[in-house]
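[1] quick one, structure for this:
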Amino acid sequence: MPMLGLGTWQNDDPEECATSVQTALEAGYRHVDTAQAYGNEDAVGDGIAAADVAREDVFLATKVWTSNLAYDDVLDSVADSLDDLGVDAVDLLYVHWPSGEYDAEETLAAFDELYEQGAIRNVGVSNFEPHHVEEAMEVLDAPVFANQVEMHPFLPQEELRAHAAEHDYELVAYSPLARGEVFESDVLTGIADDHGVSAAQVSLAWLREKGVTAIPKATGRDHIVDNLSSTTLDLSDEEVARIDDVERTDRRIDPDFGPDAWD
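    This is a model prediction of the structure:
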């Protein structure tokens, strides 16, 4: 799984979404993230098909929404997702949230079936706290490959990073720019100025230093390319420590159906 991907949440204009996916892939991205709930799987598929990049070179991930997590609904909705995306399989399928119709044994049995069929190449979870991940590991036959969560310098997810390292799964950061708040941080903008780069690049490079994959949303070419440039930005240990010491906690995504542990 490439450590930088293109996020597509709220990229719901079909033409713009398809163009941004095509632009990102042709600029050098090889990881695209979508979800049933985003309503853009067909546009993402159009962008992948239009890009001058072979499908087998693209790491494609999608997610099953909370209302589709009963066993039969998982199977039916994923068949629809594959059809919308125009692919035979996705590289990673996530449980979007441990809520709604989620039942670990029933839901994950369907994920195991899809894994055995080859319709999904890896099983993931999203917005799971450590105890949810451990339950999933106990229930699944397939390994848990990744947990996608909100993560950025204002929500560093120390507990989950330690848990991921202990149990050998990947962390994927959504909203890695804190929905634009990184541009308001004196620490991040100061480091960015020192390097002649954007605060977005600094945040993405910090995540990479933590061993975390990031999937920032971007629609225009300039932002797409700027985010990609973060892969060549190296932060010093002192700079990483300065970001670690930022005294601010700010969870940007906090729905009322989120895990109780967030309360």
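
[2] all contacts plus neighbour counts: C-alpha atoms, from now on.
    Fine.

[3] looking at this structure, which residue ends up farthest from its center?
    Going by CA atoms, centre = their mean, the residue of the chain most distant from its centre is D194, 28.6 Å out.

[4] state the distance from that one to K210.
    As defined by CA to CA, to the nearest Å, D194 lies at a distance of 21 Å from K210.

[5] over to A54?
    From A54 across to K210, the span is 30 Å (CA to CA).

[6] try D91
    Taking CA to CA as the measure, D91 falls 23 Å from K210.

[7] neighbour count: the two, which is higher?
    D91 (18 against 14; other CA atoms under 10 Å).

[8] correct me, but the more buried one touches D57?
    No - with contact defined as CA atoms under 8 Å, D91 does not reach D57; the gap is 10.6 Å.

[9] number of residues surrounding A43?
    24.

[10] so it, which of the three states?
    What DSSP: H, G, I helix; E, B strand; the rest coil gives for A43 is helix.

[11] now for it: which residues touch it?
    Taking CA atoms under 8 Å, 6 or more residues apart in numbering as the criterion, A43 is in contact with P14, E15, C17, A18, L85.

[12] from H223, how far out is the nearest residue to the first one once chain neighbours are set aside?
    Nearest in space to P14, with sequence neighbours left out and distances taken as CA to CA, 6 or more residues apart in numbering, is A43 at 5.2 Å. Computed as CA to CA, the A43 to H223 distance reads 19 Å.

[13] check L75 too.
    Distance from L75 to H223, by CA to CA: 36 Å.

[14] settle it for me: which of the two has more neighbours?
    Between L75 and H223, counted using other CA under 10 Å, the more crowded position is L75 (20 against 15).

[15] can you tell me the element the more buried one falls in?
    Here L75, judged by DSSP states H and E, is contained in helix 71-85.

[16] list the buried residues for that helix?
    Residues of helix 71-85 classed as buried: Y71, D73, V74, L75, S77, V78, A79, S81, L82, D84, L85 (neighbour count, 16 or more other CA atoms under 10 Å).

[17] same question, stretch 148-162
    Counting neighbours by 16+ other CA under 10 Å, stretch 148-162 gives Q148, V149, E150, M151, H152, P153, F154, L155, P156, Q157, L160, R161 as buried.

[18] I have a second one here; can you model it like the first so I can compare?
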Amino acid sequence: MMNKNMTRRDVLRLSGLAGASLVIGPLLSSFNIETGMLLRKIPMSNQLLPVIGLGTWQTFDVGNSEEESKVLTQVLVEMNRLGGRLIDSSPMYGNSEKVVGDLTQATRFSNDLFYATKVWTSGKEAGMKQMETSFKLMQRDKMDLMQIHNLVDWKIHVKTLKTWKAQGKIKYWGITHYTDSSHNELEKVIKSEQPDFVQFNYSILSRNAEKSLFETIRKYKTATLINRPFEQGNLFRMTKGKEIPTWAKDYDIYSWGQFFLKFILSNELVTCVIPGTSKPHHMIDNMTAGYGKIPDTKTREKMYSYLKKM
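    Coordinates of the predicted model:
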């Protein structure tokens, strides 16, 4: 959780952005840091998790550049200082697992984070080998969350993950996908295997999960990670150069990023959203969506209608 005595000037100084030409003043002054980031329970354990995390697809797939490492370290610093904990990666994401491991281990808060990655291969032995490699790359003795990426060979991997959870090697296990067409299959796996987590796509203009997936999640008490909250940047391209509605400020929304993320968080079944970024000021913007007032049902539909009319 963010240091309660930290001022906006402290955040700017520590972020290295105090002199940058970025309109982030409202982003940092729009919430009461005394309250901390919104936390939601993981149903299977009642452990509390901050509602905004970090995805690493593409953004952390970098080489050995000192400059890139410095910037990504600052992204992690901002996440930690503003209350975020969860980092999601995968063997599919190129160099991301190694970069996450190297950079987090160089910080003082590495053991305060919640590490999530995935298995993305076929076969029991190949899956176990790949997951062991992920442990080494991310420099973890125990993984907080191991997920079956895009349901690849899930019937095989689920057995391993249940065993590893029982042995204490992983704390939670889950399943993932990123398309609307996968939601029915995700539901089937939730009903038959009852994973701790399910990760899937959901956004203000991509609401297929509301048809029945969320109801299954509610019934089986599954924690949720939301990917593609900005629809791969399409939402920002759609709103470029346009002002957010004045009434959005009643819900502590001062940017389009906060607008999109707070819509998602207005669904109480969302445990954590994992937008990806490699830019510290975007990390600040994302994190602040976890502070302040959350839109109610009426307002979330108002938000949706406003965007649809653009």
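
[19] just to revisit the earlier point, turn the buried residues of helix 71-85 of structure 1 into a markdown table, including distance to Y29 of structure 1.
    Formatted as a markdown table, those follow (distance: CA to CA, whole Å):
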| residue | distance to Y29 of structure 1 |
| --- | --- |
| Y71 | 33 |
| D73 | 32 |
| V74 | 29 |
| L75 | 29 |
| S77 | 27 |
| V78 | 24 |
| A79 | 26 |
| S81 | 22 |
| L82 | 21 |
| D84 | 21 |
| L85 | 18 |
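
[20] relative to K165 of structure 2, how far out is the counterpart of Q36 of structure 1 in structure 2?
    Taking TM-score structural alignment, the alignment pairs Q36 of structure 1 with P91 from structure 2. Going from P91 of structure 2 to K165 of structure 2 by CA to CA gives 20 Å.

[21] so for the two, which sits in the more crowded spot?
    The neighbour count for P91 of structure 2 versus K165, taken as other CA under 10 Å, is higher for P91 (21 against 18).

[22] was I right to think that one contacts E132?
    No - P91 of structure 2 is beyond contact range of E132, at 11.1 Å (criterion: CA under 8 Å).

[23] for my notes, confirm E26 of structure 1 occurs in a strand.
    No - with three-state DSSP as the criterion, E26 of structure 1 is helix rather than part of a strand.

[24] counterpart of V74 of structure 1 over in structure 2?
    In structure 2, V74 of structure 1 lands on G127 (TM-score structural alignment).

[25] could you measure from the residue nearest to P14 of structure 1 over to A136 of structure 1?
    From A43 of structure 1 to A136 of structure 1 the distance is 31 Å (CA to CA).

[26] L114 of structure 1 too?
    Counting by CA to CA, the gap from L114 of structure 1 to A136 of structure 1 is 16 Å.

[27] sorry, back to before: three-state assignment of the residue farthest from the centre of structure 1?
    Assignment for D194 of structure 1 (three-state DSSP): helix.

[28] before we move on, what about R140 of structure 2?
    coil.

[29] just give the number of residues close to it.
    The number of residues packed near R140 of structure 2 is 16, by other CA under 10 Å.

[30] swap in K219 of structure 2?
    11.

[31] show me what it lines up with in structure 1.
    By TM-score structural alignment, K219 of structure 2 lines up with E166.

[32] can you check V273 of structure 2 too?
    In structure 1, the residue paired with V273 of structure 2 is A214, using TM-score structural alignment.

[33] if I pick its match, what's in contact with it?
    Counting by CA under 8 Å, 6+ apart, A214 of structure 1 has contacts M3, L4, G5, V172, A173, Y174, P176, L204, L207, R208.

[34] what do you get if the cut-off is 6 Å, keeping everything else the same?
    L4, V172, A173 (CA atoms under 6 Å, 6 or more residues apart in numbering).

[35] so how far is I215 of structure 1 from the closest residue to P176 of structure 1 other than its chain neighbours?
    Computed as CA to CA, 6+ apart, the closest residue to P176 of structure 1 that is not its neighbour in sequence is H152, at 4.7 Å. In this view, H152 of structure 1 and I215 of structure 1 are 11 Å apart by CA to CA.

[36] over to A24 of structure 1?
    From A24 of structure 1 over to I215 of structure 1 the distance is 12 Å, taken as CA to CA.

[37] do S77 of structure 1 as well
    Using CA to CA, we find S77 of structure 1 at a distance of 23 Å from I215 of structure 1.

[38] what's the answer for L235 of structure 1, then?
    Applying CA to CA to L235 of structure 1 and I215 of structure 1 gives a distance of 19 Å.

[39] again with L171 of structure 1
    Distance from L171 of structure 1 to I215 of structure 1, counting by CA to CA: 11 Å.

[40] same check, this time on M151 of structure 1
    To I215 of structure 1, M151 of structure 1 is 10 Å away according to CA to CA.

[41] equivalent analysis for V32 of structure 1, please.
    The spacing between V32 of structure 1 and I215 of structure 1, counted by CA to CA, is 8 Å.

[42] likewise for Y169 of structure 1?
    To I215 of structure 1, Y169 of structure 1 is 17 Å away according to CA to CA.

[43] so for the two, which residue has more residues nearby?
    Neighbour count, other CA under 10 Å: between Y169 of structure 1 and I215, I215 has more, with 26 against 17.

[44] is that one in contact with G7, as I believe?
    Yes - between I215 of structure 1 and G7 there is a contact under CA atoms under 6 Å: 4.7 Å.

[45] helices of the stretch 151-263 of structure 1, start to end?
    158-167, 186-195, 199-209, 221-229, 237-244 (DSSP state H, counting those that start in this stretch).

[46] fine by me, thanks again.
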